[in-house]
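S.K.: Sequence first, predicted model second:
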Amino acid sequence: MKFLSPGPDAAYFVKAALVGLLVGGLATGFHTGVEFLFAHYGALRASLGTGLLPYAVSIAISGAAVVGAFLVVQRVAPEAAGSGIQEIEGAMEGKRPVHWTRVLIAKFFGGLLALGSGLVLGREGPTIHMGAMTAEALARSQDVSPSDHKGLLAAGAAAGLAAAFNAPLAAILFIIEETRRQFPFSYRTYMAVIIASILSAAVTEKLTHIGPPLLVEVSYVPIWSFVLLGILGIFLGALGVFFNWALIEVMDLFQKIRVGLRWLPALAVGGITGALLIAFPDATTGGEDLVHGLVTSHYGVLALVLLTLLRFGGVLFSYASGVPGGIFAPMLSIATCAGLAFGTAAAEIMPMMDDDFRAACAVAAMGGFFAASVRAPLVGVVLVMELTGAYALIMPVLVTCTTASLTAHHLGGRPIYEQLLERTLRLAGQVPDKPTEDTPIQLGTL
């Protein structure tokens, strides 16, 4: 009977399902490896007691690890530096080469060294890039059309994000908002992204048994406080524009160093990170484990501002050092610090503000800063909801994300991955397109 015969759609969806399963397993293995290395590194530091010895050992190990990650990237796959999202978008536009074997090796082992050293980088960048490269490997083993090929790349990237944060819905929306210029919207490709995201998150949850990774317990906040959250969004919009500008500037600064000496910034960044791991550990790592502790703590405004500045500078120099790592997780932790500083200051001025408002500022700030930098406000809202489980704050987060995105737009800011792709193409001697933010999302073929 005809309706029992598997058609081309079914075969394509099987490929997407396989991508999701493979990426879920690969991402879980990567995350487990990072946690294993960092836990044993922490145990070593603790065993050295106090004094100068633990500082010397930590500086040496982190410095060596970051240089090792840099050399792995440079010698195996230079395009594996950073998050890789711009590389995926460039590949979908046909402007960037895809060497999936080399990227998987460099991203996995370079990422283990970089993240295990304590750099202010997130694991989601490597998993997104490795997810797309896994899909590329599968696409090359099969005869697929260019459109289906792009669809599988997007499905792999979405699966990587879903696995990193256990956030499949945000991963799906990320493809819609972030790759709206490159993604070939059709029923087949759209469903492939959904299938891969669901299965990747399911594999990760089954293997790790985790729920919302940044769980925050908070109740509803009064409607009148939305005015303050809108003001917070304006501040975050400006901060997001500045973050994007500063990241490109620091990367360009490092690019001016002679080729044979570019390992020196990696050594310096790693060494400083090693010292901070002992002196001020909250200023290191991607910050996934930091968020919940910050929300439940009672840091003062000055301490939160200092932590915001340290983590802000940390991600700029960590990313620019040329090792694998993402900016999503650091952005969330920076936003948490800034949001808590805003909420704490508001509570000091208006004593009627309670801990729920302070926590609401932290959660809303995560989405607002993400929306201002990446310019994907809907992804910001959904990602924060899936990460924190704070569904009572959907409206406050919407308010903050909207005002942050509008502020960034009116300040002339542009999406960070668009700028990173343009920079990559420029360094490769290509003339990048000048896209507009009004590129339509073509859903008519779904």
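M.R.: In hand now; what should we look at?

S.K.: Could you use CA atoms for every contact and neighbour count after this?
M.R.: Noted.

S.K.: if I look at Leu427, how far off is Asp252?
M.R.: Distance, Leu427 to Asp252, using C-alpha to C-alpha, to the nearest Å: 10 Å.

S.K.: I meant to write Phe226 there.
M.R.: 39 Å.

S.K.: Compare these two (neighbour count), which wins?
M.R.: Counted by other C-alpha atoms under 10 Å, Phe226 and Asp252 do not tie: Phe226 has more neighbours, with 17 against 13.

S.K.: Find the nearest non-adjacent residue to that one, please.
M.R.: Pro396 (6.1 Å; C-alpha to C-alpha, 6 or more residues apart in numbering).

S.K.: was I right about the one you found contacting Val227?
M.R.: No. Between Pro396 and Val227 there is no contact under C-alpha atoms under 8 Å: 9.5 Å.

S.K.: Compare those two (neighbour count), which wins?
M.R.: Pro396 (26 against 13).

S.K.: if I look at the more buried one, how far off is Ile172?
M.R.: From Pro396 to Ile172 the distance is 22 Å (C-alpha to C-alpha).

S.K.: Then Val203?
M.R.: 16 Å.

S.K.: When these two are compared, which one has more neighbours?
M.R.: More neighbours surround Ile172 than the other of Val203 and Ile172, with 27 against 22 (other C-alpha under 10 Å).

S.K.: wouldn't the more buried one be in contact with Ala196 here?
M.R.: No. With contact defined as C-alpha under 8 Å, Ile172 does not reach Ala196; the gap is 9.3 Å.

S.K.: Could you pick out the longest helix of the protein?
M.R.: helix 8-47 (DSSP state H).

S.K.: If you count neighbours, what's buried in it?
M.R.: 12-13, 15-28, 30-31, 33-34, 37-38, 41-42, 45 (16 or more other C-alpha atoms under 10 Å).

S.K.: what do you get for stretch 243-251?
M.R.: For stretch 243-251, by 16+ other C-alpha under 10 Å, it's Phe243, Asn244, Trp245, Ala246, Leu247, Ile248, Val250, Met251.

S.K.: So which of those residues is the closest to Thr273?
M.R.: Val250 (17.1 Å; C-alpha to C-alpha).

S.K.: before we go on, here's another structure to hold up against the first:
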Amino acid sequence: MKPADQPAPPWQQARFVAVALIVGALTGVFGGLFHLAIDRIIDWPAWLAGHTGGWRLIAASAAITMAATVFAVFITRRFAPEASGSGVPEIEGAIAGIRHVHWERVLPVKFVAGIAAIGSGLVLGREGPTIHMGGSAALAASEMFRMRDVDRRALLAAGAGAGLACAFNAPMAAVLFVIEETRKQFPYSFRNYMGVFAAAITGTAVTQMISGARPDLPLSAGPADLASLPAFAVLGILLGAVGVLFNRCILAMLDIAAVWQKHVPYVWPALVGLLVGALLILAPRTATGGEQVISHIAVLTPSAGVLLILAVARLFTSVVCYSVGTPGGIFAPILSLATCIGLAFGLFAQMVFPEVLSGIGVTPVSFAIVAMAALFSATVHAPAVGVVLVLELTTHYALVLPMLTACLAASLVAQWLGGRPIYGQMLERALARAGRGPGNDSEIGLAAAPDRAAN
């Protein structure tokens, strides 16, 4: 065995894992407070409806969301432009050493602007900001403890994983996210792997202390019989195509927003804010990140036609809101979009094969749950993360086989249609805008930082 291949002494491993535990705890604090703040303000349209009505209510709601959106865009562009969007591409680029995360400015901007944007009702998820804040917390801890460059990269990945764990109370999905989504960048070793575990544990534990321990999407669905697997495969094929469409719409809308930003910088955010604010009153299910929407439609189960209209509307609002440039992720919008499509598919299947589905115990909600994992797989190209994430969110472990079936079909179809991982495409666009590529030494990233001894 070469000396470089020998494992680090136990005390060095223990030190690294201890720092990873601290990173997870810091992420849990920021993530828990972030979610608590959003939960406290997200119901403001109901409060507003209790004090006014009619066209005044619509106008006031539109004005509030517009103001919050413009505010979030302003502080993001002014103080930390890299804090826009989900932050996952930035983290992946930083782990690879081709991007630099300025944690001192990203952390406060992501926190404040994220609360303003998501709390205002924009169709954005909470997981992106918490992942970015987790990575920022990791870099802060790395500087505090004077970690080496390779250790900083590993801790950056661990902090990002802890951020996902905080967002969904899903520690195992967080570990898989680091391994599957950042497989090309993560400096894999047993010690670094254990650091990801440590950060996910403390991140989830601290978040649960702040916001409570419970599945985020407690949906009611029965087990699926083996005879239903072909139906779930068909659903996966459909969602593979939807995933490719979603990714292309996101990228196209980002191009449109970039043109507006170049000529009239704040008009696009203002227009999107006005639209979403009005929809919060006129059609509330088409707005917000989607967690409450999933629970509502799963219980009420609208008609298939209504669900398909809602799916089209949420596809539009999701890509439009993401293009604005405020902090916010796409995981939650993807899950809510998938729920609409899955429920509609289940209702159609129930109409066509009522006796078959009732005989094997499959309900439309079962299709909705499986659809979340399948659409996630088609857009992010991380099927294992999609399966485990949805299982931890819903606790429906009896649907593992249908999920694997649908994710397999969705992933293959997405690839055959030319689909690529959304975060990889976003990172490429960011590098292209900066005029730098992965092999360009002018890009100052973590790999260019001086090595520091880990005492």
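M.R.: Sure, I can see it. Keep in mind that what you see is a predicted model, and the values were worked out from it rather than measured.

S.K.: coming back round to it: any common contacting residues for Ile172 and Ala196 of the first structure?
M.R.: Ala158 (C-alpha atoms under 8 Å, 6 or more residues apart in numbering).

S.K.: Next up, the contacts around the residue positioned nearest the centre of the first structure.
M.R.: In the first structure, the centroid-proximal residue (C-alpha atoms, centre = their mean) is Phe328; its distance is 2.5 Å. By C-alpha under 8 Å, 6+ apart, the contact list for Phe328 of the first structure reads Gly122, Glu124, Gly125, Phe370.

S.K.: Recalculate using a threshold of 7 Å.
M.R.: Gly122, Glu124 (C-alpha atoms under 7 Å, 6 or more residues apart in numbering).

S.K.: That one pairs with which position in the second structure?
M.R.: When the second structure is aligned by TM-score structural alignment, Phe328 of the first structure is paired with Phe331.

S.K.: Also Glu422 of the first structure?
M.R.: Match for Glu422 of the first structure (TM-score structural alignment): Glu428.

S.K.: Around the nearest residue to that match once chain neighbours are set aside, how many other residues sit close by?
M.R.: Using C-alpha to C-alpha, 6+ apart and skipping the chain neighbours, the partner closest in space to Glu428 of the second structure is Gly437 (7.8 Å). Neighbours of Gly437 of the second structure under the rule other C-alpha under 10 Å: 17.

S.K.: One more: Ile349 of the first structure?
M.R.: Counted with other C-alpha under 10 Å, Ile349 of the first structure comes out at 10.

S.K.: What of Arg78 of the second structure?
M.R.: 10.

S.K.: per the alignment, it corresponds to what in the first structure?
M.R.: Using TM-score structural alignment, Arg78 of the second structure sits opposite Arg75 in the first structure.

S.K.: for Leu280 of the second structure, same thing?
M.R.: Aligning on TM-score structural alignment places Leu280 of the second structure opposite Leu277 in the first structure.

S.K.: which SSE is its match in?
M.R.: helix 263-279 (DSSP states H and E).

S.K.: roughly how far is the helix or strand just after that helix from the heart of the chain?
M.R.: Reading on from helix 263-279 of the first structure to the C-terminus, the next helix or strand found by DSSP H and E is helix 290-296. Put simply, helix 290-296 of the first structure sits 19 Å off its chain's centre (C-alpha atoms, centre = their mean, to the nearest Å).

S.K.: one step back: and the match of Glu422 of the first structure, how close does it get to Pro438 of the second structure?
M.R.: 9 Å.

S.K.: ok, now how distant is the residue nearest to Phe226 of the first structure from Ala238 of the first structure?
M.R.: Taken as C-alpha to C-alpha, the span from Pro396 of the first structure to Ala238 of the first structure is 19 Å.

S.K.: before we move on, what about Ser373 of the first structure?
M.R.: To Ala238 of the first structure, Ser373 of the first structure is 9 Å away according to C-alpha to C-alpha.

S.K.: neighbours of the counterpart of Thr296 of the first structure in the second structure, just the number please.
M.R.: With TM-score structural alignment as the criterion, the equivalent of Thr296 of the first structure in the second structure is Val299. A count of nearby residues for Val299 of the second structure, using other C-alpha under 10 Å, gives 11.

S.K.: what about Val299 of the second structure, distance to Glu143 of the second structure?
M.R.: On the measure of C-alpha to C-alpha, Val299 of the second structure and Glu143 of the second structure end up 48 Å apart.

S.K.: now swap in Arg105 of the second structure and tell me
M.R.: 15 Å.

S.K.: Met194 of the second structure now?
M.R.: 20 Å.

S.K.: Which one of the two is surrounded by more residues?
M.R.: Counting neighbours by other C-alpha under 10 Å for Met194 of the second structure and for Glu143 shows that Met194 has the greater number, 17 against 12.

S.K.: what's the helix or strand hosting the more buried one in contact with?
M.R.: For Met194 of the second structure, the host element (DSSP H and E) is helix 190-211. For helix 190-211 of the second structure, contacts defined as C-alpha under 7 Å, 6+ apart pick out 13, 17, 20-21, 23-25, 27-29, 31-32, 36, 154, 158-159, 161-162, 165-166, 169, 171, 174-175.

S.K.: for it, which positions count as buried?
M.R.: 191-208, 210-211.

S.K.: Give me the mean deviation of the helix or strand following it from the first structure.
M.R.: As assigned by DSSP H and E, the chain's next helix or strand after helix 190-211 of the second structure is helix 229-263. Helix 229-263 of the second structure, aligned to the first structure and superposed, deviates on average by 1.0 Å (mean C-alpha distance after the TM-score superposition for the first structure).

S.K.: So which elements touch helix 229-263 of the second structure?
M.R.: Contacts defined by 3 or more C-alpha pairs under 7 Å, 6 or more residues apart in numbering; DSSP states H and E place helix 229-263 of the second structure against helix 304-323, helix 364-380, helix 400-416.

S.K.: Excluding chain neighbours, what is closest to Ile272 of the first structure?
M.R.: Sequence neighbours aside, Ile59 is the residue nearest to Ile272 of the first structure in space, at 6.7 Å (criterion: C-alpha to C-alpha, 6+ apart).

S.K.: So that neighbour versus Thr388 of the first structure, what's the distance?
M.R.: 33 Å.

S.K.: Does Trp372 of the second structure touch Ile341 like I think?
M.R.: I think there's a mix-up here, since residue 372 of the second structure is Met and not Trp. No. At 9.2 Å, Met372 of the second structure does not count as touching Ile341 under the criterion of C-alpha atoms under 7 Å.
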